[in-house]
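S.K.: sequence below, structure please.
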Amino acid sequence: MLTIGLVGGMSWESSAEYYRLLNQGVEQRLGGLHSARTVMASVEFDELTRLQREERWDEVAAILGAAASGVEAAGADLVLLCTTSFHRVAEQVSAGLGVPMLHLADVVADAVAAAELQKVAFLGTAFAMGRRFFTDRLETHGISVVTPAEEDHATLDRIIYDELVHGKVLDPSRRTVVDLIGRLWDQGAEGVILGCTELEALIKQADSDLPVFPCTTVHVQAALDRALA
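M.R.: Here you go, the predicted structure:
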């Protein structure tokens, strides 16, 4: 079994979900008392969020690159960046490593392609939806991506940052997001990508008539495929 390196802390709720899913996945695949071999570096979310707002991306890349190098030095055979928004600097982080980093957009695109879908909706932070770094990478795999209207971005940010990153999962917010998914379905979406770990606590497959692609779950499954190959 390979050792999986996690660069987390964005948010700690997201990192805890990665750790839980990795260990549950190993137990399901191998049985008994098996658990995942992992090392984690957890960064300070407020610091990175401030740098993000100020567009200080070289500093963001330096912090995440140092964290990724740290888990490599601790024995990681592959690295996961446990965030969607900060995949904005994924290429810089990966370039400093001597081990593979599984890019989230690539493994999600593989899952969408395996489902034989051509057009999907993408939900995430206002930053991830408003910039093209993640959706452009998805589209290099031949997938068409639709995102919510700009007026919905602030609503999703409020749900993510004011509620979900603090562990608050509220039914009114679930109904809001389900309604948003319905509107994206009307725009031709054949599936929906939950491009933020915290959204996976709010939206399940049972909430949507469209196929749901929870990014963290897909990321973890791809990492386990590699680690247990």
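S.K.: drop to CA atoms for contacts and neighbour counts, all remaining ones
M.R.: OK.
S.K.: ok, residue 146 touching residue 121?
M.R.: Yes: between residue 146 and residue 121 there is a contact under C-alpha atoms under 8 Å: 4.7 Å.
S.K.: overlap in contacts, the two.
M.R.: Counting by C-alpha atoms under 8 Å, 6 or more residues apart in numbering, the contacts common to residue 146 and residue 121 are 184, 189.
S.K.: one more, please, to line up against the first structure:
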Amino acid sequence: MKTIGLIGGLSWESTSEYYRIINEQVRSELGGVHSAKCLLYSFDFEEIVQLQKSGAWDLATDKMIHAAVTLERAGADLILICTNTMHKMAGEVQSNLSVPLLHIVDTTASEIKEAGLDCVGLLGTKYTMDNNFYKERFQLKHNIQVISPDEEDQEIVHDVIFNELCQGKMIPNSKERYLDVIERLREKGAQGVILGCTEIPLLIKQNDTGMKLFDTTFIHAKTAVELAMVEDNNKQKDIPVMKEIIKR
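M.R.: Predicted structure coming up:
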């Protein structure tokens, strides 16, 4: 089994979900008391949040590169950034590695294509919803159109992420507000919705809405296990993102 490197603490609330999902997937595949081989580099999220707020993305990029290189030197065979927003610097991180960085957009795009959709809504931090790094990768590499909420709805989604979900607060009224945003995305033409912040699945579940949801946390973690185990279990399974993530 390959060793999975996790860049986490962004926030730790969702990082703990990555750890749980990865180990549950390994146990499901191998049974018994099997668990994943993984390494974790965990940030103090407040330091990263302050860099985001001040627009100091170059400094944030340096920190992410340092984390990834540290994991590779410690023995990680593939690396995950356990958050959507910090994929803003995924290209720079990958260019400093000799092991693959599993991109969250590519894994999610694979699931969207499998569902037969080509236009989806996006919930995430304002950095993810507003900036082009995320939506353009879906459009240019995967031919999937991504619709962001309007400015007022973006503020709602962003505020709930940082002031509630990243602090472990699950407020029923916030769930209703999110479901209203999802409905407005449907009205704008979205066929499904990307839960494009790894904390959002803590609040919104598929059984909360008739709209098809794409849980980036689960998809990202599950695909990591598939890649980590593909040689050991001698499967010939076609993993659509394999060719993409090993390109450098």
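S.K.: residue 100 of structure 2 -> structure 1?
M.R.: In structure 1, the residue matched to residue 100 of structure 2 (TM-score structural alignment) is residue 100.
S.K.: ok, residue 53 of structure 1 - how many residues close by?
M.R.: Burial of residue 53 of structure 1 is recorded as 10 neighbouring residues (other C-alpha atoms under 10 Å).
S.K.: sorry, back to before: quick check: the match of residue 100 of structure 2 vs residue 4 of structure 1, distance?
M.R.: From residue 100 of structure 1 across to residue 4 of structure 1, the span is 10 Å (C-alpha to C-alpha, to the nearest Å).
S.K.: next secondary structure after the top helix by length along structure 1?
M.R.: What stands out as the longest helix in structure 1, according to DSSP state H, is helix 12-30. With elements assigned by DSSP states H and E, the helix or strand that comes after helix 12-30 of structure 1 is strand 38-42.
S.K.: what's the neighbour count on residue 152 of structure 2?
M.R.: Around residue 152 of structure 2 there are 9 residues (other C-alpha under 10 Å).
S.K.: what's in contact with the strand or helix carrying it?
M.R.: Following DSSP H and E, one finds residue 152 of structure 2 within helix 151-163. Residues from elsewhere that reach helix 151-163 of structure 2 (C-alpha under 8 Å, 6+ apart): 123-126, 129, 148, 174, 177-178, 181, 199-200.
S.K.: let's see 10 Å
M.R.: 11, 49, 122-130, 148-149, 164-171, 174-175, 177-178, 180-182, 184-185, 197-200, 203 (C-alpha atoms under 10 Å, 6 or more residues apart in numbering).
S.K.: equivalent analysis for stretch 104-111 of structure 1, please.
M.R.: 80-84, 87, 90, 112-117, 133-143, 193-195, 213-223.
S.K.: what's the average distance of that stretch to structure 2?
M.R.: Per the superposition on structure 2, stretch 104-111 of structure 1 and its aligned residues are separated by 0.8 Å on average (mean C-alpha distance after the TM-score superposition for structure 1).
S.K.: just to revisit the earlier point, the contacts of helix 151-163 of structure 2, buried ones only, as a PyMOL selection?
M.R.: Burial among these is assessed by 16 or more other C-alpha atoms under 10 Å; the matching PyMOL selection reads:
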select buried, resi 11+122+123+124+125+126+127+128+129+130+148+149+164+165+166+168+174+175+178+181+182+184+185+197+198+199+200+203
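S.K.: which of the contacts of helix 151-163 of structure 2 fall in helices?
M.R.: 49, 126-130, 174-175, 177-178, 180-182, 184-185.
S.K.: which one of those is nearest to residue 65 of structure 2?
M.R.: residue 49 (16.7 Å; C-alpha to C-alpha).
S.K.: is it true that that closest one touches residue 59?
M.R.: No: the criterion here is C-alpha atoms under 10 Å, and residue 49 of structure 2 misses it with residue 59 at 11.8 Å.
S.K.: show me where structure 2 has its strands.
M.R.: 4-8, 38-42, 78-81, 119-123, 145-147, 192-195, 212-215 (DSSP state E).
S.K.: now distance to residue 26 of structure 2 too, for the ones you listed, in JSON lines please.
M.R.: Output for the strands of structure 2, formatted as JSON lines (distance: least, C-alpha to C-alpha, whole Å):
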{"stretch": "strand 4-8", "distance to residue 26 of structure 2": "12"}
{"stretch": "strand 38-42", "distance to residue 26 of structure 2": "11"}
{"stretch": "strand 78-81", "distance to residue 26 of structure 2": "16"}
{"stretch": "strand 119-123", "distance to residue 26 of structure 2": "29"}
{"stretch": "strand 145-147", "distance to residue 26 of structure 2": "32"}
{"stretch": "strand 192-195", "distance to residue 26 of structure 2": "24"}
{"stretch": "strand 212-215", "distance to residue 26 of structure 2": "19"}
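S.K.: which one of these lies closest to residue 245 of structure 2?
M.R.: Of the strands of structure 2, nearest to residue 245 of structure 2 by C-alpha to C-alpha is strand 78-81, at 9.6 Å.
S.K.: just the residues contacting the closest one, thanks.
M.R.: Against strand 78-81 of structure 2 from outside (C-alpha under 10 Å, 6+ apart): 2-10, 15, 18, 38-41, 64, 67-69, 71-72, 87, 90, 93-94, 97-104, 220-221, 224, 227-228, 245-246.
S.K.: show me which of these are buried.
M.R.: Counted by 16+ other C-alpha under 10 Å, the contacts of strand 78-81 of structure 2 give 2-10, 15, 18, 38-41, 64, 67-69, 71-72, 87, 90, 93-94, 97, 99-104, 220-221, 224, 227-228, 245 as buried.
S.K.: mind listing what the residue in structure 2 sticking out farthest from the centre touches?
M.R.: Residue farthest from the centre of structure 2, counting by C-alpha atoms, centre = their mean, is residue 32 at 28.3 Å. Counting by C-alpha under 10 Å, 6+ apart, residue 32 of structure 2 touches residue 26.
S.K.: what separation is there between it and residue 24 of structure 2?
M.R.: 11 Å.
S.K.: find the residues that touch each one of these two.
M.R.: By C-alpha under 10 Å, 6+ apart, no residue touches both residue 32 of structure 2 and residue 24.
S.K.: how far away is the residue lying closest to residue 8 of structure 1 once chain neighbours are set aside from residue 71 of structure 1?
M.R.: Distance criterion C-alpha to C-alpha, 6 or more residues apart in numbering; nearest residue to residue 8 of structure 1, sequence neighbours excluded, is residue 42 at 4.6 Å. Distance of residue 42 of structure 1 to residue 71 of structure 1, given as C-alpha to C-alpha: 10 Å.
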